[in-house]
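Trainee: Here's my sequence, what's the structure:
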Amino acid sequence: MSVRVLATTVDELAPRTAYDVWRLRQQVFVVEQDCPYPDLDGRDLEEATRHVVLLDDDGSVVGTLRVLDDGVAARIGRVVVAPAARGRGLAALMMDEAMALCGGREVRLDAQTGLTGFYEAYGFEVTGPEFDEDGIMHVPMRRPAQIP
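Mentor: Next comes the predicted model:
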């Protein structure tokens, strides 16, 4: 199975693709990880937000993340791969695209503690103490601005 990477605004997402993105986030974050939280927080709709979506051969969403504009820095979040598609390096494909979208800007994210090594490979460093977010331990991470 091959995947296609789509990087777009919410307005450019086909309605069924948008539905599948939010369904996947709900399936993993709310159901699988048992973290009821307000996923639809309004930030998906912001003009500067970019959605990175992985589509398999039949157009099904197998992964997604979003890149937000937090003013001084970009913020990567809602990184998720469908359970049936894990272990194939798809998160790295999405991160490669996200980092390209961020360019040389400072980038921040809150990583699940067990994934800090994954993000360190992209130049991120832990910037604060571990914290509990919806029952899952996270750490704040930052990749400094890249000067050409």
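Trainee: can we go C-alpha only for contacts and neighbour counts from here?
Mentor: Noted.
Trainee: Between the two ends of stretch 7-19, how far is it?
Mentor: Terminal residues of stretch 7-19 are spaced 16 Å apart (CA to CA, to the nearest Å).
Trainee: Please name every helix or strand in contact with the helix or strand containing residue 140.
Mentor: Using DSSP states H and E, residue 140 maps to strand 136-143. Packing partners of strand 136-143 (3 or more CA pairs under 8 Å, 6 or more residues apart in numbering; DSSP states H and E): strand 107-112, strand 125-126, strand 131-133.
Trainee: In a markdown table: those, plus mean neighbour count and distance to residue 118.
Mentor: Below are these laid out as a markdown table (neighbours: other CA atoms under 10 Å; distance: least, CA to CA, whole Å):
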| stretch | mean neighbour count | distance to residue 118 |
| --- | --- | --- |
| strand 107-112 | 21 | 9 |
| strand 125-126 | 18 | 11 |
| strand 131-133 | 13 | 18 |
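Trainee: Would you reformat those strands as JSON lines and include distance to residue 10?
Mentor: Listed next are the helices and strands packed on strand 136-143 as JSON lines, based on distance: least, CA to CA, whole Å:
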{"stretch": "strand 107-112", "distance to residue 10": "20"}
{"stretch": "strand 125-126", "distance to residue 10": "29"}
{"stretch": "strand 131-133", "distance to residue 10": "25"}
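Trainee: if we compare those, which one ends up closest to residue 52?
Mentor: strand 107-112 (15.3 Å; CA to CA).
Trainee: Next secondary structure element downstream of that closest one?
Mentor: Toward the C-terminus from strand 107-112 - assigned by DSSP H and E - lies helix 116-120.
Trainee: here's the other one to compare against:
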Amino acid sequence: MNIKVKSFNKLTVNELYAILQLRSEVFVVEQNCVYQDIDFKDQKSLHVIGFKDDKIIAYTRIFKPGDYFKNASIGRVVVAALERKHSYGHNLMKASINAIKENFKSDTITISAQKYLQKFYESHNFTKVGEEYLEDGIPHIRMDRI
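Mentor: Okay, here's the model as predicted:
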């Protein structure tokens, strides 16, 4: 998997379409969750995109401190279902953390993680903060990486 980091205005129309399709495929269809994915936050984030054979198979969006949480943050973490067996999620998280360090000069990161992925994020040095809560009907937890 090759990873690129792009601002919103540097995304091609086809890349944006593929990103939105992947997010919808996983977050809306696979997780059976009706929610407003297109939230006008994409314009202020950087997009970390995983390509395999010129197809987008993995994605996150990252925010500088203050744009989403007080700290820098990572959101919309997604890997296509057929590609998860390759551990691309770990590569994607490492790239996202590095992109935050390089672009925002920040080591402290906050995420709103789906509860079932707690151990995955703990493997990237995130720690649970506070109590579980529902976001779009799915159990989530706040996690920080300091």
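Trainee: Can you calculate the TM-score here?
Mentor: Overlay of the two chains. TM-score (TM-score structural alignment, normalised by the length of the second structure): 0.90; 139 aligned residues with a CA RMSD of 1.1 Å.
Trainee: right, and the helices and strands packed on strand 136-143 of the first structure - which one's nearest residue 16 of the first structure?
Mentor: Per CA to CA, nearest to residue 16 of the first structure of those: strand 107-112, 27.5 Å.
Trainee: Where does the strand holding residue 140 of the first structure end up in the second structure?
Mentor: Mapped onto the second structure using TM-score structural alignment, strand 136-143 of the first structure spans residues 138-145.
Trainee: Go through the matching stretch and flag the buried ones.
Mentor: 140-145 (16 or more other CA atoms under 10 Å).
Trainee: which of those lies closest to residue 36 of the second structure?
Mentor: residue 140 (16.8 Å).
Trainee: quick revisit: how about JSON lines for the buried residues of stretch 138-145 of the second structure, with distance to residue 58 of the second structure added?
Mentor: As requested, these are exported to JSON lines (distance: CA to CA, whole Å):
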{"residue": "140", "distance to residue 58 of the second structure": "21"}
{"residue": "141", "distance to residue 58 of the second structure": "22"}
{"residue": "142", "distance to residue 58 of the second structure": "22"}
{"residue": "143", "distance to residue 58 of the second structure": "21"}
{"residue": "144", "distance to residue 58 of the second structure": "22"}
{"residue": "145", "distance to residue 58 of the second structure": "21"}
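Trainee: and which of these is nearest residue 90 of the second structure?
Mentor: Of those, the one sitting nearest to residue 90 of the second structure (CA to CA) turns out to be residue 145, at 15.1 Å.
Trainee: Do I have it right that that closest one meets residue 100?
Mentor: No. Assessed by CA atoms under 8 Å, residue 145 of the second structure is found out of contact with residue 100, at 11.8 Å.
Trainee: Need the residues touching each of those two.
Mentor: residue 107 (CA atoms under 8 Å, 6 or more residues apart in numbering).
Trainee: Residues contacting the strand holding residue 140 of the first structure, please?
Mentor: 106-113, 116, 122-132.
Trainee: what does residue 39 of the first structure align to in the second structure?
Mentor: Counting by TM-score structural alignment, residue 39 of the first structure corresponds to residue 37 in the second structure.
Trainee: Tell me the secondary structure of that match, please.
Mentor: At residue 37 of the second structure the chain is in coil, as set by DSSP: H, G, I helix; E, B strand; the rest coil.
Trainee: what's the answer for the one 3 residues further on, then?
Mentor: Applying three-state DSSP to residue 40 of the second structure yields a three-state assignment of coil.
Trainee: For the second structure, which segments count as helices?
Mentor: Using DSSP state H, the helices of the second structure run over residues 13-23, 88-104, 118-122.
Trainee: just those helices: most buried one?
Mentor: Of all the helices of the second structure, helix 88-104 carries the top mean neighbour count, a mean of 18, counting by mean count of other CA atoms under 10 Å.
Trainee: Give me the residues contacting that helix.
Mentor: 1, 3, 5, 48, 50, 58-60, 62-65, 72, 74, 78-79, 106-107, 124.
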